[in-house]
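A.B. asks: Below is the sequence, then the predicted model.
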Amino acid sequence: MVARIVKDSYPGHTLSRPADWRQPFIFCCPHSGRDYPRKLLGLSPLPLETLRRSEDAYVDQLIPQMAQDLVPVLGASFPRLFVDVNRSPRELDPLLFSGPLDDASESRSNRVVAGFGVIPKLAADGRQIYPSRLPSSEAKSRLKHCYRPYHKALGGLIEEARRRFPSVLVVDWHSMPSSAGSSGRLPDIVLGDLHGASCTEEQASLWEDAFRAEDFTVTRNAPYAGGYVAAHYGRPADRVGVLQIEINRSLYMDERRVARGRDFAAFAARIENVIDRVLMLNAPAAVAAE
């Protein structure tokens, strides 16, 4: 499915739950939403194709049915440049809004200063999304109808998993550009664990080994160590880990056209092999915990 232009001013999220949740994982796709509200397109002079380059496009379609039968999968339907759920709700840019904001106490974070707060000011190519300031009521509405329901769903899944399993890992699926400016081409996969703070070494290594077994090049934490989800929910001492997975977009899509590549199905099969390997290796521990 490509992007949709929807009448709903504030699209929500999707949650796929298995009939029998047997593995201690929660899969999330926070940045692959492609339901674009008509009001957003009316506010921005940028064409839809330009706006879509901010997406982690089609990452949700890489999650195989096999995984959805075993673990819950949560995904944002709204695009990340409408609301970015991998940011703090306080990362609001006062210069983007007219009128007072309820709480913009993190308005000087590096992400806000760069133009990519919880409600981004810039598109992926650095252009202004909006030609003028938005009313502050718009920030409140987007947080109320998009941001908070997503995090309520995620928080609920985490608490349920803690009751079911000895520990849980939130796997936050993302994609990244194929290159990072002067740094050149990025690896196939970047795993972010906030330099060991958001999950255990055992959890991170399980996924790293599975990607390497499928002949992916893998690095950790550079240039993406993890965002708000990893920092807010990753508490290994409390049996909750978060691992951010960044996939190089050039492996499965046409970055310029924001279209699935000709080899999308073959690449999705490789991701399925990775997930299958992780779930199989983890199966004895999951069964023992029941």
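C.D. replies: Now that the structure is in, tell me what you want to look at. Numbering: from 1, shown residues only.

A.B. asks: rest of the way, CA atoms for contacts and neighbours
C.D. replies: Fine.

A.B. asks: Hmm, Gly241 and Val229 touching each other?
C.D. replies: No. Contact between Val229 and Gly241 fails when scored by Cα atoms under 8 Å: they sit 10.2 Å apart.

A.B. asks: the more surrounded of those two?
C.D. replies: When Val229 is set against Gly241 and neighbours are counted by other Cα atoms under 10 Å, the residue ahead is Gly241, at 26 against 21.

A.B. asks: So that one is in contact with Tyr233, correct?
C.D. replies: Yes. Applying Cα under 8 Å, one finds Gly241 in contact with Tyr233, separated by 7.2 Å.

A.B. asks: elements contacting the helix or strand where Cys28 lies?
C.D. replies: With elements taken from DSSP states H and E, the one containing Cys28 is strand 25-29. When contacts are defined as 3 or more Cα pairs under 8 Å, 6 or more residues apart in numbering; DSSP states H and E, strand 25-29 sits against strand 73-76, strand 168-176.

A.B. asks: Out of the ones you listed, flag the one nearest Ile247.
C.D. replies: Proximity to Ile247 (Cα to Cα) singles out strand 168-176 among these, at 4.4 Å.

A.B. asks: Tell me which other helices or strands the closest one touches.
C.D. replies: Other helices and strands packing on strand 168-176, by 3+ Cα pairs under 8 Å, 6+ apart, are strand 25-29, helix 148-164, strand 240-248.

A.B. asks: at 6 Å instead, please
C.D. replies: Based on contacts counted as 3 or more Cα pairs under 6 Å, 6 or more residues apart in numbering; DSSP states H and E, the elements that strand 168-176 packs against are strand 25-29, strand 240-248.

A.B. asks: Specify the angle between it and helix 148-164 in degrees.
C.D. replies: 140 degrees (axes from the mean of the first three to the mean of the last three Cα atoms, to 10 degrees).

A.B. asks: which parts of the helix or strand just after strand 168-176 are buried?
C.D. replies: Secondary structure here is assigned by DSSP H and E; on that basis, the next helix or strand after strand 168-176 toward the C-terminus is strand 189-192. Taking 16 or more other Cα atoms under 10 Å as the neighbour-count basis, strand 189-192 is seen to contain the buried residues 189-192.

A.B. asks: Next secondary structure after strand 189-192?
C.D. replies: Next element after strand 189-192 (DSSP H and E): helix 201-213.

A.B. asks: Need the contact partners of that following helix.
C.D. replies: Residues outside helix 201-213 that contact it (Cα atoms under 6 Å, 6 or more residues apart in numbering) are Val274.

A.B. asks: picking that back up, with mean neighbour count and distance to Asn248 added, can I get the helices and strands packed on strand 25-29 in a markdown table?
C.D. replies: As requested, these are arranged in a markdown table below (neighbours: other Cα atoms under 10 Å; distance: least, Cα to Cα, whole Å):
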| stretch | mean neighbour count | distance to Asn248 |
| --- | --- | --- |
| strand 73-76 | 24 | 19 |
| strand 168-176 | 24 | 5 |
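
A.B. asks: Structure two is appended below for comparative analysis:
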Amino acid sequence: MEIVYAEMKILILLISIISIINQVNGQTTQCKDALKPWFDLTRVGIKISCFLNDGNILYARGQAAQDRGVFKATGSYSSVESIQEGCLGGKDQPFDINQTKPLFFDYSSFQIDSEGHVFMVPVGRPAVDVYVTECRGNIMVAFTTNGICTYHFSNKAYTNLGSESCQDPRNEPPVNQKAATFDTTLNSEWNENGKHYGMFSSIITNTGKVPFQGVVFSADLELRDPSSIYSAVAIVKGQWKLPSYVQSIQVGSTYHFSFIKEGKEIPTFRIDSFY
């Protein structure tokens, strides 16, 4: 009986370990997918926010340049903490911008690779050597022994904290760098059962800075019938997406589809989303 009980305990332990491994592997895959578009770029802006165990919050920002699959800091990343208080309007305020200080010594003090491995050596703080485990869009999260750190990726070239005046432009480009255009041509037209129809071809061009798998698009038009659009899949009336066999549309590449609709007017396609 004791032997059976011991074997059951070992089995439960093995199941728990396998479950944890599967969970970590899933998170790693998720983060790799989230990081992948950023590693198509050579330089990014990164905001770092760390919520420390003692209740202090640290914020820093700077730029990073890619070196063979690793983003490395290109500067010292000026930082400010919530415990650094200043007086504003006669009241104490956290994050006093006049008390900023460098977070890193040099480029080797902050690195993050395409696998999600983060290495940081903050000035005056313990080194951080972890993997990001929670990732959504352009935000990556890592759990450290001292707290939680988030890494917010952007295509903006961040300047040092405190170096911008209130009159400086803050035109941060959108994080989503995917973009596309539609070029539609009328190929032929005819009358059928008292209605005038046109045969059109359309070219989607990836004009963004990163590849995308597909695009959801819409237009105000009346197809001859629901099956009169080719190489595009209907979602609802007036909205379509690319077929599932399309794996990726690279930067500068094109995708062709065609359709038959009432009238000869060239429709205007709207991009609803990328995926």
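C.D. replies: Arrived safely, thanks for sending. Just so you know, these numbers come straight off a predicted model, no measurement behind them.

A.B. asks: what's the TM-score here?
C.D. replies: Structural agreement between the overlaid chains, expressed as a TM-score with TM-score structural alignment, normalised by the length of the second structure, amounts to 0.26; 106 aligned residues with a Cα RMSD of 5.5 Å.

A.B. asks: Could you dump the helices and strands packed on strand 168-176 of the first structure into CSV and include distance to Val6 of the first structure?
C.D. replies: Below are these laid out as CSV (distance: least, Cα to Cα, whole Å):
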stretch, distance to Val6 of the first structure
strand 25-29, 20
strand 240-248, 28
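
A.B. asks: what's the longest helix in the first structure?
C.D. replies: helix 264-288 (DSSP state H).

A.B. asks: List the residues that contact the residue nearest to Ile26 of the first structure when sequence neighbours are not counted.
C.D. replies: When the adjacent residues along the chain are set aside, Ile26 of the first structure lies closest to Val170, with 4.7 Å between them (Cα to Cα, 6 or more residues apart in numbering). With Cα under 6 Å, 6+ apart as the criterion, the residues that contact Val170 of the first structure are 25-26, 242.

A.B. asks: most surrounded residue in those residues?
C.D. replies: Across these, neighbour numbers were computed from other Cα under 10 Å; Val242 holds the maximum, 30 neighbours.

A.B. asks: thought that one was touching Trp173?
C.D. replies: No. At 10.6 Å, Val242 of the first structure and Trp173 do not qualify as touching, with contact defined as Cα atoms under 6 Å.

A.B. asks: quick one, helices of the second structure?
C.D. replies: Listed in chain order, the helices found in the second structure under DSSP H are 2-35.

A.B. asks: Glu2 of the second structure and Ala64 of the second structure, how far apart?
C.D. replies: Between Glu2 of the second structure and Ala64 of the second structure the distance, using Cα to Cα, to the nearest Å, works out to 58 Å.

A.B. asks: These two: which is more packed in?
C.D. replies: Counting neighbours by other Cα under 10 Å for Glu2 of the second structure and for Ala64 shows that Ala64 has the greater number, 25 against 7.

A.B. asks: Leaving out sequence neighbours, find the closest residue to the more buried one.
C.D. replies: For Ala64 of the second structure, ignoring the flanking residues on the chain, the nearest one in space by Cα to Cα, 6+ apart is Ala73 at 4.3 Å.

A.B. asks: What's the local residue count around Gln27 of the second structure?
C.D. replies: For Gln27 of the second structure, the neighbour count with other Cα under 10 Å is 17.

A.B. asks: Okay, it and Val141 of the second structure: tell me how far apart.
C.D. replies: Here the distance between Gln27 of the second structure and Val141 of the second structure works out to 11 Å (Cα to Cα).

A.B. asks: now Gln93 of the second structure
C.D. replies: Distance of Gln93 of the second structure to Val141 of the second structure, computed by Cα to Cα: 27 Å.

A.B. asks: Have a look at these two and say which one is more surrounded.
C.D. replies: In this comparison of Gln93 of the second structure against Val141, neighbours counted by other Cα under 10 Å, the higher total goes to Val141 at 21 against 14.

A.B. asks: Next up, the contacts around Val236 of the second structure.
C.D. replies: Contacts of Val236 of the second structure were listed using Cα under 6 Å, 6+ apart, and none were found.

A.B. asks: again, but for Val278 of the first structure
C.D. replies: The neighbours of Val278 of the first structure, taking Cα under 6 Å, 6+ apart as the test, come to nothing; the list is empty.

A.B. asks: State the distance from it to Ile271 of the first structure.
C.D. replies: In this structure, Val278 of the first structure and Ile271 of the first structure are separated by 11 Å, where distance is defined by Cα to Cα.

A.B. asks: And for Leu279 of the first structure?
C.D. replies: Taken as Cα to Cα, the spacing of Leu279 of the first structure relative to Ile271 of the first structure amounts to 12 Å.

A.B. asks: cool, and Val170 of the first structure?
C.D. replies: With distances defined as Cα to Cα, the gap from Val170 of the first structure to Ile271 of the first structure amounts to 17 Å.

A.B. asks: Relative to Arg52 of the first structure, which of the helices and strands packed on strand 25-29 of the first structure is closest?
C.D. replies: strand 168-176 (13.1 Å).

A.B. asks: Present the contacts of Val170 of the first structure as CSV; the columns should include distance to Ala266 of the first structure.
C.D. replies: Rendered in CSV, the data for the contacts of Val170 of the first structure read as follows (distance: Cα to Cα, whole Å):
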residue, distance to Ala266 of the first structure
Phe25, 24
Ile26, 24
Val242, 27
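
A.B. asks: just those now: which is nearest Pro149 of the first structure?
C.D. replies: Ranking the contacts of Val170 of the first structure by separation from Pro149 of the first structure, with Cα to Cα as the measure, puts Ile26 on top at 16.5 Å.

A.B. asks: May I have the secondary structure class of Thr219 of the first structure?
C.D. replies: Three-state call for Thr219 of the first structure (DSSP: H, G, I helix; E, B strand; the rest coil): strand.

A.B. asks: so it touches Gln244, yeah?
C.D. replies: No. If you go by Cα under 6 Å, Thr219 of the first structure and Gln244 don't touch, sitting 11.9 Å apart.

A.B. asks: quick one, which of these two is more surrounded?
C.D. replies: Here Thr219 of the first structure and Gln244 are compared on neighbour count by other Cα under 10 Å; more neighbours surround Gln244, at 28 against 17.

A.B. asks: State the distance from the more buried one to Phe264 of the first structure.
C.D. replies: Distance check for Gln244 of the first structure against Phe264 of the first structure: by Cα to Cα, it reads 21 Å.

A.B. asks: Kindly report the same for Leu191 of the first structure.
C.D. replies: 21 Å.
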